[in-house]
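Engineer: Show me how the following folds:
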Amino acid sequence: MNSHCVGESDGLTFCLARPEDYDDVMAISQDIYGGNDYLPHRYHSWMTEPGRVVIIARRDGKLVALESGLVVDGGETVIVEGLRVCPNERGRGLAGVIQKFVDGYIKKVYPNVKTKRLTRGDDPGPEKLRKFTLLARRAILSLLGNSEDFNSFVSGLKEKLDPSDGSNSSRPLVPIKDFDALKALLLDSDLSSRLQLPGGAIIQDWEPLKLMESNLHILAKRNLTWFVDGSCAKPLFMSLHTPPYPIPFNGGSLRFNIDLYGTDTSLAKKALIAHLDSAKSEIQGIVVVHIYMHKAIWEDLKQFCVGHDTVKQFYWDYWEQLLLEREL
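Structural biologist: Okay, here's the model as predicted:
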């Protein structure tokens, strides 16, 4: 075996992924997530990310599968993501084989890891769910439009804001740019219950991170934009967005993820406007916006976004992000 290869099983050779494997990985990634695949953009940064393991599987020299794990929570949890199998191998149990190998490899290299955590955008059904603890379900609203149309879309949203809409409509949303201020906010012991955080975690671009200091340093490296209910020392709402990044959809588009935390509809509307406003200089061409939120505010936010000529709801009418966990 080559020095970067770390094991063999079931006729497969497992290796640590390298930058030069990129084209082979892209070759098995056609139509992943309906063109919303983050891996073409993230792959090279994954190669150097601290605590990140990326495993590829080859059969007779051909790359057939990939899975990645990021060790978080001070070394006690691995977030698994990126799983993919080449089209002609799907449905043959290969996903389970690479998952089992990656679990064992993570446990060997990071012996303090006790928990495996993941998110997924489909409901795998009761049989598969029995293997995990379902920590949370979040609602997702997806929008699609051209960048030049988002200015008028946001202007229309601002016109729809009703000053009498809810008791918290006068609360200001303020940006958080200072790490110490963010740290004080996120390490507040009752933030999770106050904002009804999913599984007590922040989920950023599908990666669930518990509220602990070691994870804040992970978040601090990601150039995120944060807004918070600024009316008091105990905020009722918080939101963040990940910088827009390219995806394969429709021959080349941008993906823009916005995460909303809290259940106040009027603050959610303000937050959506604030994030779209703050990112307008970063978007061009076709833009897919995914907005993740508590289920209680999805319908109101959906109705809030209806009515524009060209920025429309995209993907399924209603879909969910599931947060799952089990012992490793």
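
Engineer: When you work out contacts or count neighbours from here on, use the C-alpha atoms and nothing else.
Structural biologist: Will do.

Engineer: Distance-wise, check residue 269 relative to residue 225.
Structural biologist: Distance of residue 269 to residue 225, given as C-alpha to C-alpha, to the nearest Å: 16 Å.

Engineer: Next, the second sequence, to be compared with the first:
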Amino acid sequence: MERKSVGDCEGLTFWLAQAEDYPEVMSMSEGIYGGNDYLPHRYHEWLGEPGRTVLLARSSQGKLVALESSLVVDEGTSVVVEGLRVCVSARGRGVAGIIQRFADSYVRQLYPFTIKMKRLTRSDDELAKYSLLARRAVLSLVGEAEYYNSFLSHLKNKLCSAGAASALTVSVPEMVPLEKEQLRDVLLDPELHSRVQLPGGAIIQDWQPLRPVEGNLEILARRNLTWLADSKDAPVFLSFYTPPYPVPYNGGSMRVNIDMFGTDHVLAQRALVGLLQRVFEKGELKGTVVVHVYMATSLWETLQGFCEGHTGVTRHRDYWEQLFMEKEF
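Structural biologist: Sure thing, here's the model as predicted:
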């Protein structure tokens, strides 16, 4: 069956992305995010995800010039924008604005009455008309997979030394895993936001902001996350990691994203050790491994110092931030 476009706008033609567009999308995305691009791994998953629209923009000559993805979340009241990119030859010509305007109008056609807010996360705040809801610090580490076992031992030794040096730490609980029903109760607890200080009132999973509401539990379940908390009932610290996935960095690497919610410095250290332990116990990693840890800004200095002193796993980037932004749709 012949493909049909879904519309035209300001000299561009728009199409719903399909599997056969993958080579062109990857060519357009070369070098993006310093080699940490998630799209090579996520593209095909996105095409079949409920509530998601992936749009491609082509020039009058048929050249692929831009992509944007929109995911409807928060029980149909918000749309999260992800994956926006423009090919090198078309940058600086307003193409990003054109595809954003068309994508908004297209989503409005699909959901004409329910969506109230447009949300996104990014690493800079150069967006007019958006309100900044929250900012999180990011600690980035890099090393070969073979060094992470000794890195974990390095971190565990630091925890033990800190515990021996302070009698106060005996009252700090161990991190415990959360299973499906426990997780549901925790996420739907109306007090969660204040206890763990959710950034902008959202669980941000690998750059995707989701309100802790019933309708988002299915989205989170699709991500196959591993959760740790200081308590199964009323935690003050919540964390998880997204399963490792390949990225183009250094000719082919693995990326691990860890998200933390809470401000307790000792619990943050224990959560980091617990999650890294679970990542590497599965034996899925090889080659270069890049770990990004997203946290409250007040935790960065502590965790950065906690991870220092190992020659095989080192800091990948200096301090940087993840910003959570929104505007009316």
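
Engineer: Mind checking the TM-score on these two?
Structural biologist: Overall, the chain-to-chain superposition scores 0.95 on the TM-score scale (TM-score structural alignment, normalised by the length of structure 1); 320 aligned residues with a C-alpha RMSD of 1.3 Å.

Engineer: what about residue 269 and residue 225 of structure 1, which has more around it?
Structural biologist: residue 269 (21 against 17; other C-alpha atoms under 10 Å).

Engineer: So the more buried one: helix, strand or coil?
Structural biologist: helix (DSSP: H, G, I helix; E, B strand; the rest coil).

Engineer: To which residue of structure 2 is it aligned?
Structural biologist: Mapped onto structure 2 by TM-score structural alignment, residue 269 of structure 1 lines up with residue 269.

Engineer: try residue 294 of structure 1
Structural biologist: So, by TM-score structural alignment, residue 294 of structure 1 is matched to residue 296.

Engineer: In which helix or strand does the residue nearest to its match when sequence neighbours are not counted reside?
Structural biologist: The spatially closest residue to residue 296 of structure 2, leaving aside those adjacent along the chain, is residue 136, at 5.1 Å (C-alpha to C-alpha, 6 or more residues apart in numbering). Element membership for residue 136 of structure 2 (DSSP states H and E) is strand 131-144.

Engineer: Determine the set of other helices and strands touching the next helix-or-strand element following that strand.
Structural biologist: Using DSSP H and E, the helix or strand that follows strand 131-144 of structure 2 in sequence is helix 148-165. Packing partners of helix 148-165 of structure 2 (3 or more C-alpha pairs under 8 Å, 6 or more residues apart in numbering; DSSP states H and E): helix 265-281, helix 300-307.

Engineer: still on that earlier bit, separation between the match of residue 294 of structure 1 and residue 173 of structure 2?
Structural biologist: For residue 296 of structure 2, the distance to residue 173 of structure 2 - C-alpha to C-alpha - is 20 Å.

Engineer: more neighbours, the two?
Structural biologist: residue 296 (23 against 13).

Engineer: ok, the nearest residue to residue 40 of structure 2 once chain neighbours are set aside - how many residues close by?
Structural biologist: Using C-alpha to C-alpha, 6+ apart and skipping the chain neighbours, the partner closest in space to residue 40 of structure 2 is residue 26 (6.7 Å). Neighbour count of residue 26 of structure 2, defined by other C-alpha under 10 Å: 14.

Engineer: Which helix or which strand is home to residue 26 of structure 2?
Structural biologist: Judged by DSSP H and E, residue 26 of structure 2 forms part of helix 22-28.

Engineer: Just after that helix, pick out the following helix or strand.
Structural biologist: helix 39-47.

Engineer: mind listing what's buried in that following helix?
Structural biologist: Going by neighbour count (16 or more other C-alpha atoms under 10 Å), the buried part of helix 39-47 of structure 2 is 39, 40, 43, 46, 47.

Engineer: Have a look at how far, on average, that helix is from structure 1.
Structural biologist: By mean C-alpha distance after the TM-score superposition for structure 1, the fitted helix 39-47 of structure 2 averages 0.3 Å away from its aligned residues in structure 1.

Engineer: got a list of contacts for that helix?
Structural biologist: With contact meaning C-alpha atoms under 8 Å, 6 or more residues apart in numbering, helix 39-47 of structure 2 is reached by 17, 18, 19, 22, 26, 52, 53, 54, 83, 245, 246, 247.

Engineer: and the last one, how many neighbours?
Structural biologist: Counted with other C-alpha under 10 Å, the neighbours of residue 247 of structure 2 add up to 21.

Engineer: still on that earlier bit, and the helices and strands packed on helix 148-165 of structure 2 as a markdown table, adding distance to residue 203 of structure 2?
Structural biologist: Shown next, in a markdown table, are those (distance: least, C-alpha to C-alpha, whole Å):
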| stretch | distance to residue 203 of structure 2 |
| --- | --- |
| helix 265-281 | 16 |
| helix 300-307 | 19 |
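
Engineer: so which of the ones you listed comes closest to residue 200 of structure 2?
Structural biologist: Of all these, it is helix 300-307 that lies closest to residue 200 of structure 2, at 18.5 Å by C-alpha to C-alpha.

Engineer: any idea which helix or strand comes after the closest one?
Structural biologist: Next element after helix 300-307 of structure 2 (DSSP H and E): strand 313-315.

Engineer: how much space is there between residue 83 of structure 1 and residue 28 of structure 1?
Structural biologist: Counting by C-alpha to C-alpha, the gap from residue 83 of structure 1 to residue 28 of structure 1 is 11 Å.

Engineer: shared neighbours, those two?
Structural biologist: Common neighbours of residue 83 of structure 1 and residue 28 (C-alpha under 8 Å, 6+ apart) are residue 65.

Engineer: Wasn't residue 15 of structure 1 part of a strand?
Structural biologist: Yes - counting by three-state DSSP, residue 15 of structure 1 is part of a strand.

Engineer: Which of the residues in stretch 50-61 of structure 2 are classified as buried?
Structural biologist: 52, 53, 54, 55, 56, 57, 58.
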